[in-house]
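Student: I'd like to go over a predicted model; first the sequence, then the structure.
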Amino acid sequence: MTILITAILDAGRSAVDIAIFTFLPLMIVTFSLMRYLEGVSALRSIADKASPLFRLFGLDGFGALAIIQLSLVSSAAPVAALSLMVHKGRSEKFIAAAFAAVLAAAPANASFPLASLGVDPGLIILNGICGALVASTLACWIVGRRSLPGKICSCDRADDRDVARHDLLAAINRGGADAIGVISAILPMLVISLALVRLTQSTGALSAVTSAAQPLLQLLGASQQDVLFILTKCLAGSSAAVTLLIDAHKQLSLPPDPHFC
């Protein structure tokens, strides 16, 4: 019982500290910027101009918009673009390509907080976009080649008629509210996932698993800490994995390394 309570309290302190003092400020700024760009239809304009290039990778304007929103806002941002594709009856082939791209790209709620460790968020975003394009190409032209052909669309101005133009102050207010909502949504999962991680470490379960799989880990060049990060990412998502990484970095008392990646 003592181990359980200690794990929960430690996880709660780490999750609240990272969520409030690292995630929240960055999300407020990025959400406010994206809300302002949406208000002046800049995101749709960018997606329109990028659409001819993205078509080579099986993506239409909405697919490009989903990647932009994921990379610059959060992992929840592309839901609207994907839902709009379904509502407009786009081919399953292109919906699958957009979904594959979203799964492969690096979300902003994971990339921007890593800047506190000296990681270049721009490099993470660029690598994520490259991975997204590879995933969308495979989903559309290789895996989905037998699907029914569909029309690749662009995000035209007609889709922006119901989007109200916001001034900067309104965008900041709405972006801040969105950021607080996202933090409120991810905080319980952060606490629970980090508590499970603490329990896994304190009970020796992780050590037992990694010891049993030591030959495979040596072949892959992975350590016990790598296994911990991968399990956290798969079970609890990017935010929990980044929280664990930042927490481990703080425990080691390491200064930010500009060459860390």
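Tutor: Thanks, I have it. Bear in mind that the values here come from a model prediction, so they are computed numbers and not experimental data.

Student: okay, CA-based contacts and neighbour counts for the rest of this
Tutor: Will do.

Student: which helix or strand contains the closest residue to residue 167 other than its chain neighbours?
Tutor: In space, and not counting its chain neighbours, residue 167 is closest to residue 36: 7.1 Å by CA to CA, 6 or more residues apart in numbering. Using DSSP states H and E, residue 36 falls within helix 24-39.

Student: just the helices in the stretch 101-250 of the chain please.
Tutor: Secondary structure of the stretch 101-250 of the chain by DSSP state H, counting those that start in this stretch: the helices cover 108-111, 121-137, 168-202, 205-212, 214-220, 224-236, 238-251.

Student: quick one: these as a markdown table, columns for mean neighbour count too.
Tutor: A markdown table is the format used below for these (neighbours: other CA atoms under 10 Å):
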| stretch | mean neighbour count |
| --- | --- |
| helix 108-111 | 24 |
| helix 121-137 | 20 |
| helix 168-202 | 18 |
| helix 205-212 | 14 |
| helix 214-220 | 12 |
| helix 224-236 | 15 |
| helix 238-251 | 19 |
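
Student: could those go into CSV alongside distance to residue 68?
Tutor: As requested, the helices of the stretch 101-250 of the chain are arranged in CSV below (distance: least, CA to CA, whole Å):
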stretch, distance to residue 68
helix 108-111, 10
helix 121-137, 9
helix 168-202, 16
helix 205-212, 37
helix 214-220, 33
helix 224-236, 22
helix 238-251, 17
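
Student: nearest to residue 48, of the ones you listed?
Tutor: helix 121-137 (16.8 Å; CA to CA).

Student: try this one next to it:
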Amino acid sequence: MEMIIDIILKAGRAAVELSLFVLLPVMVVMLCLMRLLEARGILDTLVGRLTPALKPFGLNGMGVFAALQINFVSFAAPIATLSMMEQRGTSDRHLAATLAMIFAMAQANAAFPMMTMGLQLGTTLAFSLLGGLAAAAATYHIFGRHLSAAEENVDESLQHPSAAGAKGVLDTINLAGAEAFRIAIGAIPMLVLSLVVVGALKRLGVIDLLTQWLTPLLALAAIEPALILPSLTKYLAGGTAMMGVMDEMRRGDQISVELLNASAGFLINPFDLPGVAFLISAGRRVGAVWKPAALGGCVGIVLRTAGHAFCG
């Protein structure tokens, strides 16, 4: 019983520190910046200019906005855009392409805090864009080609708050700060549970046994055994939980900065059990196209993995 309490207390302390002292400050700054750009209409202008170039990839204006949200806000941010796309009559084919792109891209709630661990943000964002475009194109032109491309009268205008005057700017900042606080606080339960499970598996020797079994196979593929723990955590508990495990491993010098960056392609994305379940809850039609979107997302993740492994 004493061992269990010790694991829980250590996991709770680590989760609170990571959420409040790493995730929260980064999300406050990024969300304030994004919301101010939205309110000023700068993002609308950017989306309008990018949309024609990205249409061959199967993305429309709101799909472009979803890409900005996943990269600069959090993995949860695009769910509102997906829901809006479904309600406004976007075709199933475009929905699948947008969902695949989101699956393959790097989520800001993991990427930006992991800068403090040595993650190269520029490289991560560049490969995130390439992977997202590859995922969208593969889904639109290959995996989702059987889906309907018929669209109703699609309104691609985006509704944003106004930031006119000092009060408008202050209100926008306060709303963004409150949103960042909800994201950070909301991450604590999953972080605590994940770190408790990881701590228990370590104490019971399961991780060491699993590493021992998998090491020969990983050696054949030139994969570091140190990636077993964060990979299991990521795909079972999500990117935020993986970030917590990676933070502990970096503090304990169990994983190098080079390995952290080399593994970013398959570790930093919302394509995991919690992420997929959350995103497909955006609507009935979004949930119906998750299979071709998942296949396209895998194409983008493979491309990102190869790019990060090559660049280190």
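Tutor: Arrived safely. Just so we're clear, the structure is a prediction, and the values are computed from it rather than from any experiment.

Student: TM-score for these two?
Tutor: Aligned and superposed, the two chains score 0.91 in TM-score terms (TM-score structural alignment, normalised by the length of structure 1); 257 aligned residues with a CA RMSD of 2.3 Å.

Student: re the thing from before, for residue 65 of structure 1, find the nearest of the helices of the stretch 101-250 of structure 1.
Tutor: Nearest to residue 65 of structure 1, of all the helices of the stretch 101-250 of structure 1, is helix 121-137, at 12.0 Å by CA to CA.

Student: measure residue 251 of structure 2 to residue 212 of structure 2 for me?
Tutor: 23 Å (CA to CA, to the nearest Å).

Student: residue 309 of structure 2 contacts residue 258, doesn't it?
Tutor: No: when contacts are counted by CA atoms under 8 Å, residue 309 of structure 2 is not listed as touching residue 258 (9.5 Å).

Student: and residue 71 of structure 1? What does it align with in structure 2?
Tutor: Residue correspondence to structure 2 (TM-score structural alignment): residue 71 of structure 1 is matched to residue 71.

Student: tell me how far residue 114 of structure 1 lies from residue 244 of structure 1.
Tutor: Residue 114 of structure 1 is 11 Å from residue 244 of structure 1, by CA to CA.

Student: no, scratch that, I was asking about residue 72 of structure 1
Tutor: For residue 72 of structure 1, the distance to residue 244 of structure 1 - CA to CA - is 22 Å.

Student: now residue 128 of structure 1
Tutor: Residue 128 of structure 1 sits 20 Å away from residue 244 of structure 1, going by CA to CA.

Student: how about residue 91 of structure 1?
Tutor: Relative to residue 244 of structure 1, and taking CA to CA, residue 91 of structure 1 is found at 39 Å.

Student: my read: residue 279 of structure 2 touches residue 79, true?
Tutor: Yes: using CA under 8 Å, residue 279 of structure 2 is in contact with residue 79, at 5.8 Å.

Student: of these two, which one has the most company?
Tutor: Set residue 279 of structure 2 next to residue 79 and count neighbours by other CA atoms under 10 Å: residue 279 wins out with 25 against 22.

Student: just tell me what the more buried one corresponds to in structure 1.
Tutor: Checking with TM-score structural alignment, residue 279 of structure 2 has no match.

Student: now do the contacts for residue 279 of structure 2.
Tutor: For residue 279 of structure 2, the contact set (CA atoms under 8 Å, 6 or more residues apart in numbering) comprises 76, 78-79.

Student: so it: helix, strand or coil?
Tutor: Secondary structure assignment for residue 279 of structure 2 (DSSP: H, G, I helix; E, B strand; the rest coil): helix.

Student: ok, the residue lying closest to residue 75 of structure 1 once chain neighbours are set aside to residue 222 of structure 1 distance?
Tutor: Nearest non-adjacent residue to residue 75 of structure 1, counting by CA to CA, 6+ apart: residue 107, 5.1 Å away. Per CA to CA, residue 107 of structure 1 is found 24 Å from residue 222 of structure 1.

Student: which one's more surrounded, those two?
Tutor: The neighbour comparison of residue 107 of structure 1 against residue 222 (other CA under 10 Å) goes to residue 107, with 26 against 13.

Student: contacts only, for the more buried one.
Tutor: 70-75, 125, 238.

Student: what's it aligned with over in structure 2?
Tutor: By TM-score structural alignment, residue 107 of structure 1 lines up with residue 107 in structure 2.

Student: helix or strand: which one has the aligned partner of residue 85 of structure 1 in structure 2?
Tutor: Aligned counterpart of residue 85 of structure 1 in structure 2: residue 85 (TM-score structural alignment). Using DSSP H and E, residue 85 of structure 2 sits within helix 78-87.

Student: for that helix, which positions count as buried?
Tutor: 78-79, 81-86 (16 or more other CA atoms under 10 Å).

Student: how many neighbouring residues does the closest residue to residue 154 of structure 1 other than its chain neighbours have?
Tutor: Spatial nearest neighbour of residue 154 of structure 1, chain neighbours left out: residue 61 (4.3 Å); criterion: CA to CA, 6+ apart. Per other CA under 10 Å, the neighbour tally for residue 61 of structure 1 reads 27.
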